[in-house]
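*Asks:* Below is the structure, and that's it, no one-letter string:
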């Protein structure tokens, strides 16, 4: 077996295509390791007037380097254990590396579908084969592989959202089609399909705009303050913390629960008096989750209804006490009348 770690060139050197590696007599494409390498699944049309030697480096070239260094240090692939209850790795390093690799596959090796069910089985199996080149699932049961697929599906959805943001920069669908984004392994055919079928749909844009304009949540703020496109994460632990928060958020959404971003951040990052880890000193930001806002408004409405009912109850109690006093007075007068009649009778 050829060592995939040693055969991978330094990303800072020439960006010539990698040769196929032979593993067990089968030729394995290396498309997932270099986004600039041509592949049958991710062809890139030639850009007019741009020389390959002057092509701007993109973030994809640096993705996966830390994992490959770790594999080289251990002289073996990183083993991933999927917890059957949590449906993901519980180890922070394993969780971060699995999420990073699946994100890279969703951007560079898989087409971006309108719906996940449109992904072909052959494409999915090819992605899993590429994942197996750098990671080893120690318990690859059908259920655990379905959990891995769910994580990949969420990463693909994030890539689709990113492409939609890029689409919105253009005044027309035609102009957007002519300016396919250069990052990732998106084909022209895939890009045109997204533009004409999904991104230009008013219903889809209306749904996307529901999440725009809200205050940034603590998970997003954590990445904004600890990650840059050029240098990546400041420390591996910060990346692990961010992946753990994202996984907990996705798990809550998958189960249909209300996502409390502040609680997730407190549980993962920890909290101290007057200080929020990952955010700094000061008050916590307002919750931007629409579900939480709806529940808060509903709770306030119920409180107003309870206050109105208490006021109505107090009014009824006062009226009842007045009626009791009137009834007692009538009873006293009636008894006095009866006594006077008895005295006047012979």
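*Replies:* Thanks, I have the structure now. Just so it is clear, the model here is predicted, and its values are computed rather than measured.
*Asks:* drop to CA atoms for contacts and neighbour counts, all remaining ones
*Replies:* Will do.
*Asks:* which helices and strands sit right next to the helix or strand harbouring residue 69?
*Replies:* With elements taken from DSSP states H and E, the one containing residue 69 is helix 65-74. Applying 3 or more Cα pairs under 8 Å, 6 or more residues apart in numbering; DSSP states H and E, one finds that helix 65-74 contacts strand 78-80.
*Asks:* Return the distance of the strand it packs on from the chain's centre.
*Replies:* Its chain's C-alpha centre and that of strand 78-80 lie 23 Å apart, by Cα atoms, centre = their mean, to the nearest Å.
*Asks:* cool, stretch 276-295 as well?
*Replies:* Taking mean C-alpha positions (Cα atoms, centre = their mean), stretch 276-295 and its chain are 16 Å apart.
*Asks:* tell me which residues in stretch 169-177 are buried?
*Replies:* If you call a residue buried by 16 or more other Cα atoms under 10 Å, then stretch 169-177 has these buried ones: 176, 177.
*Asks:* which outside residues touch that stretch?
*Replies:* 167, 191, 192, 195, 196, 200 (Cα atoms under 8 Å, 6 or more residues apart in numbering).
*Asks:* take the one below as the second:
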């Protein structure tokens, strides 16, 4: 159990922190719950979980038990139903991201800059020899090197880096909804601005500012007599001009709602 949860339990008569899961959301909407769930998943991954070379390996023997076991272990420290499907789906997504981050950390600290033999001799703690050997062999694979380089170039080409820190879009969305928008859902255009503005400087990066200005211009200059595009449709249109794989709207939860994203594109805009 993480230190924060121990303090929570001591302050609340031994009661564990409740985690509320909502169908269609990739994280708990409460920022504290989301942070503690991610923290507990991270502790389990770093201390006792087999780190596979590929996520799909967990669907096959001998690793098929790893994810269910991880969820049961994590559930021991939280007030949550380990058998609830929605909760299991959310935990699985959090673990998937955590495993990817753990692979990155291991590769950066114990593999990069070393020969194969040197890397094999630097096995980290809390990981078996067999597990470490499989990771090192995977990272030295030529095809894997090409994919890593391509992913690096894609990350460098990303124009709009979110400024929410470690808080997920879902948790940040609900925090803003409560603290800034009087429990009304923020417009996707305003949310784009909120999540791409540096909290210290109050400024946006040039690409993000340009995209936001285009969104605002599209909203203000729609032709009279035509069915107005919703803010959702405007954001979708602008971001897809730059990347066909933008996950901004789906991260807000729009793509998972009844009727999908397409049904929301022409809904009237929210008024504040």
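*Replies:* Right, received. Where do you want to start? These numbers come from a predicted model, not from an experiment.
*Asks:* Any idea what the TM-score comes out to?
*Replies:* Remark: TM-score between the superposed chains equals 0.59 [TM-score structural alignment, normalised by the length of structure 2]; 194 aligned residues with a Cα RMSD of 3.6 Å.
*Asks:* Tell me which residue of structure 2 matches up with residue 81 of structure 1.
*Replies:* Using TM-score structural alignment, the partner of residue 81 of structure 1 in structure 2 is residue 20.
*Asks:* Unless I'm misreading it, that match sits right up against residue 28, doesn't it?
*Replies:* Yes: proximity of residue 20 of structure 2 to residue 28 meets the contact threshold set by Cα atoms under 8 Å, at 6.1 Å.
*Asks:* want to throw the contacts of stretch 169-177 of structure 1 into CSV with secondary structure and distance to residue 323 of structure 1?
*Replies:* CSV is the format used below for the contacts of stretch 169-177 of structure 1 (DSSP: H, G, I helix; E, B strand; the rest coil; distance: Cα to Cα, whole Å):
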residue, secondary structure, distance to residue 323 of structure 1
167, helix, 73
191, helix, 79
192, helix, 79
195, helix, 74
196, helix, 75
200, coil, 70
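*Asks:* Of these, just the buried ones, ChimeraX syntax please.
*Replies:* Only the buried entries of the contacts of stretch 169-177 of structure 1 go into this ChimeraX selection, using 16+ other Cα under 10 Å:
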select :167,191,192,195,200
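*Asks:* Out of the contacts of stretch 169-177 of structure 1, which two sit at the greatest distance?
*Replies:* 191 and 200 (12.0 Å; Cα to Cα).
*Asks:* More neighbours: which of residue 20 and residue 28 of structure 2?
*Replies:* When residue 20 of structure 2 and residue 28 are compared for neighbours, residue 28 comes out ahead with 25 against 16, by other Cα atoms under 10 Å.
*Asks:* does that one count as helix, strand or coil?
*Replies:* coil (DSSP: H, G, I helix; E, B strand; the rest coil).
*Asks:* Please apply the same query to residue 186 of structure 1.
*Replies:* At residue 186 of structure 1 the chain is in coil, as set by three-state DSSP.
*Asks:* Now check structure 2 for the residue matching it.
*Replies:* By TM-score structural alignment, residue 186 of structure 1 lines up with residue 127.
*Asks:* Please name the nearest non-neighbouring residue to that match.
*Replies:* Using Cα to Cα, 6 or more residues apart in numbering and skipping the chain neighbours, the partner closest in space to residue 127 of structure 2 is residue 50 (7.0 Å).
*Asks:* what about that neighbour, helix or strand, and which?
*Replies:* Following DSSP H and E, there is no helix or strand that holds residue 50 of structure 2.
*Asks:* Equivalent analysis for residue 234 of structure 2, please.
*Replies:* Per DSSP H and E, residue 234 of structure 2 falls inside helix 231-242.
*Asks:* Which SSE is immediately downstream of that helix?
*Replies:* Assigned by DSSP H and E, the successor of helix 231-242 of structure 2 is helix 248-252.
*Asks:* Onto which residues of structure 1 does that next one map?
*Replies:* Alignment note (TM-score structural alignment): helix 248-252 of structure 2 is unmatched in structure 1.
*Asks:* Tell me the helices and strands packed up against that helix.
*Replies:* Where contact means 3+ Cα pairs under 8 Å, 6+ apart, helix 248-252 of structure 2 is packed against helix 169-179.
*Asks:* Spell out the residue ranges of the strands in the stretch 51-200 of structure 2.
*Replies:* Ranges of strands within the stretch 51-200 of structure 2: none, based on DSSP state E, counting those that start in this stretch.
*Asks:* Now residue 98 of structure 2: closest residue in space, sequence neighbours ignored.
*Replies:* Leaving aside its sequence neighbours, residue 98 of structure 2 sits nearest to residue 42 (Cα to Cα, 6+ apart; 6.0 Å).
*Asks:* That neighbour maps to what in structure 1?
*Replies:* Match for residue 42 of structure 2 (TM-score structural alignment): residue 103.
*Asks:* how far away is that match from residue 320 of structure 1?
*Replies:* Separation of residue 103 of structure 1 from residue 320 of structure 1 (Cα to Cα, to the nearest Å): 70 Å.
*Asks:* In terms of neighbours, single out the busier of the two.
*Replies:* Between residue 103 of structure 1 and residue 320, counted using other Cα under 10 Å, residue 103 has the larger neighbour count: 21 against 12.
*Asks:* and that one, what helix or strand is that in?
*Replies:* helix 92-108.
*Asks:* which ones are touching residue 98 of structure 1?
*Replies:* 80, 135.
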